[in-house]
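K.L.:
fold the following for me, if possible:
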Amino acid sequence: MRELVYYVAVSLDGYIAGPDGQFDGFLGEGDHMRSLTERFGDAIPTDIATALDIPQPGTMFDTVLMGWNTYAVGLDAGVASPYRHLRQVVFSRTRTTADIPGDTDGITLTSENPVDVVRRLKSEPGSAIWLCGGGSLASALGEEIDRLALKRNPVLFGAGIPLFEPGAYAPRDLDEVGTTVFESGVVFSEYVHTERRS
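P.N.:
Next up is the predicted model:
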């Protein structure tokens, strides 16, 4: 069965974005970039990967899940389909395709229960499913997340969008399955739910 992987940058105080939704405090340069890009090239926006000649074979991820606010970051930059190399699923209870300027090809906008969508996707063949964000969507899908892949950055935001909303779901035991400390100060760690570890 396919894994749902929450692969995300996070501050030391547990935020995936700052108070105004900004994420420019995360390190975009350093020795962590090459290592993570080689493994997670599928998680780079299509236009950026093309410009940097980064392969996107779809072997790590073939589907990306986003809440509307995460998706809208690309819209603000004039990009309606940020991950054209992946199947893109955007969750919103209030938005419609009329809110997307430009080509919506490759975008599935849905108000369906995220858990139902993920369970259906997991039953299909394919690579892992990338939970891109944000915090509310991650909280709704907490019980379905199979793997946390966290890029902990040496920065404190003080407030913002949390990795998970407090009290969003019942506590679960996690097993650390790997940690790499980079000279840049980024620490990359992966965790899986204890009961799901093979």
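K.L.:
please make it C-alpha for all contacts and neighbour counts, starting now.
P.N.:
Fine.
K.L.:
now stretch 144-162: buried residues?
P.N.:
By 16 or more other CA atoms under 10 Å, the buried positions in stretch 144-162 come out as 144-155, 157, 160-162.
K.L.:
what about residue 169, distance to residue 155?
P.N.:
In this structure, residue 169 and residue 155 are separated by 26 Å, where distance is defined by CA to CA, to the nearest Å.
K.L.:
ends of stretch 146-165, how far apart?
P.N.:
Start to finish, the residues bounding stretch 146-165 are 18 Å apart (CA to CA).
K.L.:
what of stretch 54-70?
P.N.:
As for stretch 54-70, its first-to-last residue distance stands at 22 Å under the measure CA to CA.
K.L.:
same check on stretch 181-193?
P.N.:
22 Å.
K.L.:
which residues touch the closest residue to residue 111 other than its chain neighbours?
P.N.:
By the measure of CA to CA, 6 or more residues apart in numbering, the closest residue to residue 111 outside its immediate chain neighbours is residue 93, 4.7 Å from it. Contact analysis of residue 93 by CA atoms under 8 Å, 6 or more residues apart in numbering lists 110, 111, 112.
K.L.:
state the distance from the residue nearest the centre of the chain to residue 31.
P.N.:
For the chain, the residue sitting closest to the mean C-alpha position, by CA atoms, centre = their mean, is residue 132 at 1.7 Å. Distance of residue 132 to residue 31, given as CA to CA: 22 Å.
K.L.:
following up with a second sequence; could you model it the same way so I can compare the two?
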Amino acid sequence: MRKLIYYVATTLDGFIAAEDGTFDGFVFEGDHMQALTEEYPETLPVQFREMVGITDAPNRHFDTVLMGRNTYQVPGGLPSPYAHLRQYVISSTITGTPDDVEVISTNPLEKVRELKQEDGADIWLCGGGRLAAELLPEIDGLLLKLHPVVFGAGIGLFDGKVDTSRFQLTDVRRFDSGVAFMTYAKS
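P.N.:
Presented below is the predicted three-dimensional model:
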């Protein structure tokens, strides 16, 4: 069975974006970027893949991406940011997306359960915090790109009321940039 993996950058104080939804404070230079490009090429938007010359890189971990409306509509974003994946946006207000971006307007938990029953690679939960809180019962693992910054306020990793859930740390990778990849499996 496929797994739902919440793969996201976070600050030391647990924010995935600033209060206005931007993420300029994250570290975008350093040795961790090479690891992202080589190991998780499918998690890079089309625009970045073109810029670094990896448009034909195979999907190594994920074949499907889920994102909330704010993540999908990030300023300067693309109408089809992950054209190399099946793309789903969870929103009750979005209309007029490209053909390769499907909008789920009701019951995202049910849709995730359906997707997990299909054959294929894992499902990437790209963001945002409110969606992660809603989908927490179905999240099988976390891959947190922990950045050595503090925002003080912003959009939380799980932005909303959630039931207590335990995860077990299964791997840590540290980079000279100060970023650490923290991998957790649901206990």
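K.L.:
quick one: TM-score?
P.N.:
The TM-score (TM-score structural alignment, normalised by the length of the second structure) is 0.95; 186 aligned residues with a CA RMSD of 1.3 Å.
K.L.:
what segments of the first structure are strands?
P.N.:
Counting by DSSP state E, the first structure has strands at residues 4-11, 15-17, 61-67, 87-91, 107-110, 128-133, 147-153, 161-162, 174-181, 187-193.
K.L.:
can you list these in CSV and add distance to residue 122 of the first structure?
P.N.:
What follows is the strands of the first structure, written out as CSV (distance: least, CA to CA, whole Å):
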stretch, distance to residue 122 of the first structure
strand 4-11, 8
strand 15-17, 25
strand 61-67, 11
strand 87-91, 13
strand 107-110, 16
strand 128-133, 8
strand 147-153, 13
strand 161-162, 25
strand 174-181, 20
strand 187-193, 16
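K.L.:
most tightly packed of these?
P.N.:
Among these, strand 15-17 has the highest mean neighbour count (mean count of other CA atoms under 10 Å), at a mean of 25.
K.L.:
and it, which stretch of the second structure?
P.N.:
Strand 15-17 of the first structure corresponds to residues 15-17 of the second structure when matched by TM-score structural alignment.
K.L.:
list of residues touching that stretch?
P.N.:
Taking CA under 8 Å, 6+ apart as the criterion, the residues outside stretch 15-17 of the second structure that touch it are 8, 9, 10, 23, 128, 129, 151, 153, 154, 155, 156, 157.
K.L.:
and the closest residue to the third one other than its chain neighbours, how far from residue 187 of the second structure?
P.N.:
Nearest-residue entry for residue 10 of the second structure: residue 16, 4.6 Å, with adjacent residues in sequence omitted and distances by CA to CA, 6+ apart. As defined by CA to CA, residue 16 of the second structure lies at a distance of 23 Å from residue 187 of the second structure.
K.L.:
before we move on, the earlier item: my guess is the residue nearest to the centre of the first structure contacts residue 61. True?
P.N.:
No: judged on CA atoms under 8 Å, residue 132 of the first structure makes no contact with residue 61 at a distance of 11.0 Å.
K.L.:
and the spatially closest residue to residue 49 of the first structure that is not a sequence neighbour, how many neighbours?
P.N.:
Taking CA to CA, 6+ apart as the measure, residue 49 of the first structure lies nearest to residue 55, with 7.1 Å between them; neighbours along the chain are not counted. Residue neighbour count, defined by other CA atoms under 10 Å, stands at 15 for residue 55 of the first structure.
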